[in-house]
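> I need the structure of the sequence given here:
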Amino acid sequence: MTVKTRFAPSPTGFLHVGGARTALYSWLYAKANNGEFVLRVEDTDIERSSQEACDAILDGMNWIGLEWDEGPYYQTKRFDRYNEIIAQMLEAGTAYKCTCSRERVEALREDQAAKGERQGYDGCCRDKAITETDEEYVVRFKNPLDGSVVFDDHVRGRIEIANSELDDFIIARTEGTPTYNFCVVVDDWDMGITCVVRGEDHINNTPKQINILKALKAPIPEYAHVAMILGDDGAKLSKRHGAVGVMQYRDDGYLPEALLNYLVRLGWSHGDQEVFSVEEMKNLFSLDDINKAASAFNTEKLQWLNQHYIKSLPAGYVAEHLAWHMKDQNIDTSNGPALADVVTALSERAKTLKELAASSRYFYEDYEEFEATAAKKHLRGVAMEPLQLAHQKLAELNNWTPEAIYQVIEDTAAELEVGMGKVGMPLRVAVTGAGQSPGLDITLNLIGKERSVQRILKAVEFVANRINS
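This next block holds a predicted model:
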């Protein structure tokens, strides 16, 4: 039997981190077993669903690289199929029409709550065999009265829930639209889903869905209910913890490899290994090794992983992702070094691509003024002679390479009989406008001869004005 899993988000918001991790686990289980992965959009909540949210989910899935083998399927396009099954269940007696008013049901629940009883529908219409009626009605599933639902969860182990704990829940509303628990069952059946991976908040839905599957004489899939993700402070992850939408992590400068690697470890482990390629995830992942306990999100660890991938992935690939941030920060890269070279130069210094983009601006455009602290410390009167001599030598340099540039800086220091720092630091502030950069030979080489010489001259003029003021 081919393993087949699915990810079934509701398009009522962006693809959040918890959903992305569920999708990843579901995807990995399929790939680890040479199976198939289905993407299904559960959009029956028409009032809250939107095309914008649907696009955000698809964008998020594409960005993190979770490609689906089938889909996306949309529940709103399958109403005819749901209604067909509901009609069959009414005919078979496994579902029935209920004309109880909303007021009666609400009063019933209030009375049950006052008595400390389990709240649920009392089966008033269960045996009335209502067929034709002018009254408004819902369709309810005729839940078994005896026995229990038992299933072995990959994460939770054996779960057993007595049928007496379940009521005859609604599977079609008064206006005829099918409900979540019903649509999910028909979809999983029709799509041949063999294992359902989802959040632990769905555990209470599982026995209801299993009972419908039994009534339809449909195969029952395996289940894996994963624990929630908590914020750094131990509370349930929410917007106040920062980026909770997948694309927000893209916007904040994270690589998809870093987020995937972090998410797979957020509840699953393989020994003490921290860094996993996608291929390693596929080969090593097992649903049975998922932790039952909730996992806490650690932004510092994600940043560590992101920096690892910025440094270790091919510079050309990282540059493809960096290009988005350069454009987002209005940095025109058409006149300057190749982005891959900038990645190579700055990868040791940046935790995010957003930082990397911001710190690379001086490679592509002239700064308006020197950073005050750096200028005060390094563009003093004693810097005049080193800057002037370096300017002269660099302007005469025909072979503009890191090696030749380094030799010029070394020769300048030797000729003036000063340490390399006495030349290097004023030069660094001169060409970058600030006090930090990669090695000067690399930095000047990437900035280019014309810009470098012009900027050094600008620094000489700054020092001269400072001396004369």
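> from now on I want contacts and neighbour counts done on CA atoms only, so please keep to that.
Will do.
> which residues touch residue 458?
residue 430 (Cα atoms under 8 Å, 6 or more residues apart in numbering).
> which element is it on?
Element membership for residue 458 (DSSP states H and E) is helix 449-468.
> centre of the chain to that helix, how far?
On the basis of Cα atoms, centre = their mean, to the nearest Å, helix 449-468 sits 46 Å off its chain's mean C-alpha point.
> just the buried positions in that helix, please.
By 16 or more other Cα atoms under 10 Å, the buried positions in helix 449-468 come out as 449, 451-457, 459-460, 462-464.
> now stretch 204-213
Under 16+ other Cα under 10 Å, the buried positions of stretch 204-213 are 206, 207, 208, 209, 210, 211, 212, 213.
> gap between the first one and residue 312?
Read it as residue 206. Separation of residue 206 from residue 312 (Cα to Cα, to the nearest Å): 43 Å.
> check the fourth one too.
For residue 209, the distance to residue 312 (Cα to Cα) stands at 46 Å.
> with the last one instead?
Separation of residue 213 from residue 312 (Cα to Cα): 48 Å.
> equivalent analysis for the second one, please.
When Cα to Cα is the yardstick, residue 207 and residue 312 sit 46 Å from each other.
> same question for the third one.
When Cα to Cα is applied, the distance between residue 208 and residue 312 equals 48 Å.
> and the helices in the stretch 51-200 of the chain?
51-64, 79-92, 102-114, 180-190 (DSSP state H, counting those that start in this stretch).
> would TSV of those with mean neighbour count be doable?
Below are the helices of the stretch 51-200 of the chain laid out as TSV (neighbours: other Cα atoms under 10 Å):
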stretch	mean neighbour count
helix 51-64	18
helix 79-92	15
helix 102-114	13
helix 180-190	19
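> need those in TSV (columns: distance to residue 35).
What follows is these, written out as TSV (distance: least, Cα to Cα, whole Å):
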stretch	distance to residue 35
helix 51-64	18
helix 79-92	26
helix 102-114	44
helix 180-190	15
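> so who does the most centrally placed residue in the chain touch?
In the chain, the residue lying closest to the centroid (Cα atoms, centre = their mean) is residue 246, at 2.8 Å. By Cα under 8 Å, 6+ apart, the contact set of residue 246 is 14, 15, 16, 17, 20, 60.
> got the contact list for the nearest residue to residue 347 once chain neighbours are set aside?
Nearest non-adjacent residue to residue 347, counting by Cα to Cα, 6 or more residues apart in numbering: residue 311, 5.2 Å away. If you count contacts by Cα under 8 Å, 6+ apart, residue 311 has them with 344, 347, 348.
> one more sequence to fold, the one below, so I can look at both together:
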Amino acid sequence: MTTPNLNTTSTPATPVRTRIAPSPTGFLHLGTARTALFSWAYARHFGGQFVLRIEDTDVARSTQDSVEQILASMSWLGLDYDEGPVYQMQRLARYHEVVEQMIAAGTAYRCYCTPAELDEMREAQKARGEKTRYDGRWRPEAGKTLPAIPAGVKPVVRFKNPVDGDVTWHDLVKGPITINNREIDDLIIMRPADAASDADALGVPTYNFAVVVDDWDMAITHVFRGDEHINNTPWQINIFNALGAPLPAFGHIPVILGDDGLKLSKRRGAVSVTAYEENGYLPEAMLNYLSRLGWSHGDDELYSVEQLVSWFDGGHISKSPAQWDPAKLEWVNAHYIKQAPDSRLATLVSAQLARRGLPVPERLEALCALFKDRCSTTVAIADWLAMYVAPVTPSDEDRAAHLTDAIKPAVLALADKLETAAWDKASINAAIKETIAAFGLKMPQLAIPVRVLVCGRTQTPSVDAVLELFDKEILLNRLRSV
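You can find the predicted model right below:
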């Protein structure tokens, strides 16, 4: 069956409904987050709806913690959904209803092969140099006598896949794709419930079946997903056709590769979306960066979520894998850190300090304003601000290089001047200049030792601006520790 050739840059004829359907067997990883973003942006671009579905039929590995992490990730990214979350395990009766209809229609059948028989079947096919596949021994055909039903064996239900012809669809990303039906076999669409689990006795659907029923029931019109699902698509299209259900348009997005050139995944190399929040990234930066992994709008690198929605019509998605670049993400995040209101940064940095067990310094917004131009994350801002609320320990090397016997009297003299000075940038600057003049020094000869003692480092923004935001007593004590 061939789907129509779709022009992705024109307005769809029907109301757009997209979805994201993560499995709660771990955290929401970056590849799924990007797919969610593309699906969300496409729906928002065309004024459609976006659905969140939780594919939790892997009962043994699905956890509530994973569900909560997925929901938290979606919330942090700002990917609001119009329906959901819909949980597959709450829809078991519906899957069973459809399976029974398919069995009655002759498009599905019960198979009583034991695991041992399937292993024997595969080994025999390998020995003959054949592709391993189900041999159809329980597949009903006209004039065929089926084996006797064995006692004590719980059957699976298999889809009766067409044996001839091709499955062809026009992929939104990759263009026309054709796979011959002889390349795929009668896949299992329903397994019996595990007696040891709490699953419904009706049985549990497999991925390729449940996703079709869900997309049908939820009227999904466009499916964006990773290109590892391309091989599943022929089965799903055939099941849609067997059910007489309308086909969604499919768009298979190339994978994201890590620094080692291998695919980022939940099991290898990926970091959870929430980890990036904890590590000081802003959601708008993550959305901006994720969208540029495999999609482009001309040469634009930095743009708002609103601009992304206005541009994202399904076109311009790359057919090649994207490369994850942590340095590029930091650059993007640094841009948004600089643009962020100081009040917002203060809230985020306060949370970073709390994770370290540190109190919040006074004039937090002013501190964020002073240091944000030097930082690519809120963690980096918190690194700077820690010196205002926690002791610093200058390195022996810095002490030896900058706190010489010749300079120590000038540092102590500056402390005396600052003790009686008004506590503002202009007065602090005046005290520093007076001390420099009195001792015949140049600015770096005094400023660097002051930084080492007060800040524990040799480089900071303008020293008077940095000192102004310290508690006066803390600063004087540090200067006098020379």
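> overlay them and tell me the TM-score.
Remark: TM-score between the superposed chains equals 0.91 [TM-score structural alignment, normalised by the length of structure 1]; 455 aligned residues with a Cα RMSD of 2.2 Å.
> what do we get in structure 2 for the residue nearest to residue 347 of structure 1?
The alignment partner of residue 311 of structure 1 in structure 2, by TM-score structural alignment, is residue 338.
> tell me which helix or strand comes right after the helix or strand where that match lies.
Element membership of residue 338 of structure 2, judged by DSSP H and E, is helix 326-339. From helix 326-339 of structure 2 onward toward the C-terminus, using DSSP H and E, the following helix or strand is helix 342-355.
> contacts for the helix or strand immediately after that following helix in the chain?
The element immediately downstream of helix 342-355 of structure 2 (helix or strand, assigned by DSSP H and E) is helix 364-371. The contact list for helix 364-371 of structure 2 (Cα under 8 Å, 6+ apart) reads 342, 343, 345, 346, 381, 384, 385, 461, 465, 466, 469.
> aligned partner of the last one in structure 1?
Right, the one you point to is residue 469 of structure 2. Aligned by TM-score structural alignment, residue 469 of structure 2 pairs with residue 446 of structure 1.
> for residue 134 of structure 2, which non-adjacent residue is spatially closest?
For residue 134 of structure 2, ignoring the flanking residues on the chain, the nearest one in space by Cα to Cα, 6+ apart is residue 185 at 6.2 Å.
> tally of neighbours for residue 77 of structure 1?
As a burial measure, residue 77 of structure 1 scores 10 neighbours (other Cα atoms under 10 Å).
> coming back round to it: quick one, which of the helices of the stretch 51-200 of structure 1 gets closest to residue 365 of structure 1.
Proximity to residue 365 of structure 1 (Cα to Cα) singles out helix 51-64 among these, at 29.7 Å.
> average distance between the closest one and structure 2?
Helix 51-64 of structure 1 differs from its equivalent in structure 2 by a mean of 1.6 Å after superposition (mean Cα distance after the TM-score superposition for structure 1).
> follow-up on the earlier one: ok, of the contacts of helix 364-371 of structure 2, which come out buried?
Among those, those buried by neighbour count (16+ other Cα under 10 Å) are 342, 345, 346, 381, 384, 385, 465, 466, 469.
> out of these, what pair is the most spread apart?
Most distant of these, by Cα to Cα, are 345 and 465, 18.7 Å apart.
> separation between residue 238 of structure 1 and residue 229 of structure 1?
Distance of residue 238 of structure 1 to residue 229 of structure 1, given as Cα to Cα: 10 Å.
> of those two, who's got more company?
Neighbour comparison, residue 238 of structure 1 and residue 229: the larger count goes to residue 229, with 23 against 15 (by other Cα under 10 Å).
> can you pull the contacts of that one?
With contact taken as Cα under 8 Å, 6+ apart, residue 229 of structure 1 is in contact with 18, 236, 237, 266, 294, 295, 296, 297.
> aligned to it, what sits in structure 2?
By TM-score structural alignment, residue 229 of structure 1 lines up with residue 256 in structure 2.
> once you drop chain neighbours, what's closest to its match?
Spatially, and ignoring its direct neighbours in sequence, residue 256 of structure 2 is nearest to residue 322 (4.8 Å; Cα to Cα, 6+ apart).
> residue 227 of structure 1 too?
residue 294 (5.0 Å).
> would you confirm that the one you found contacts residue 267?
Yes - using Cα atoms under 8 Å as the test, residue 294 of structure 1 is close enough to residue 267 to be in contact (7.3 Å).
> who touches both of these two?
residue 227.
> comparing the two, which residue is more hemmed in?
residue 267 (20 against 16).
> from residue 227 of structure 1, how far off is the more buried one?
Per Cα to Cα, residue 267 of structure 1 is found 8 Å from residue 227 of structure 1.
> swap in residue 281 of structure 1?
Residue 281 of structure 1 is 19 Å from residue 227 of structure 1, by Cα to Cα.
> whereabouts in structure 1 does stretch 55-65 of structure 2 align?
Counting by TM-score structural alignment, stretch 55-65 of structure 2 corresponds to residues 42-52.
> what lies in contact with that stretch?
Outside stretch 42-52 of structure 1, the residues that touch it by Cα under 8 Å, 6+ apart are 8-13, 74-76, 177-180.
> residue 261 of structure 1 matches what in structure 2?
Match for residue 261 of structure 1 (TM-score structural alignment): residue 288.
> to which residue of structure 1 is residue 210 of structure 2 aligned?
Aligned by TM-score structural alignment, residue 210 of structure 2 pairs with residue 183 of structure 1.
> meant to ask about residue 363 of structure 2, not that
Counting by TM-score structural alignment, residue 363 of structure 2 corresponds to residue 338 in structure 1.
> name the nearest residue to residue 40 of structure 2, sequence neighbours excluded.
In space, and not counting its chain neighbours, residue 40 of structure 2 is closest to residue 50: 5.8 Å by Cα to Cα, 6+ apart.
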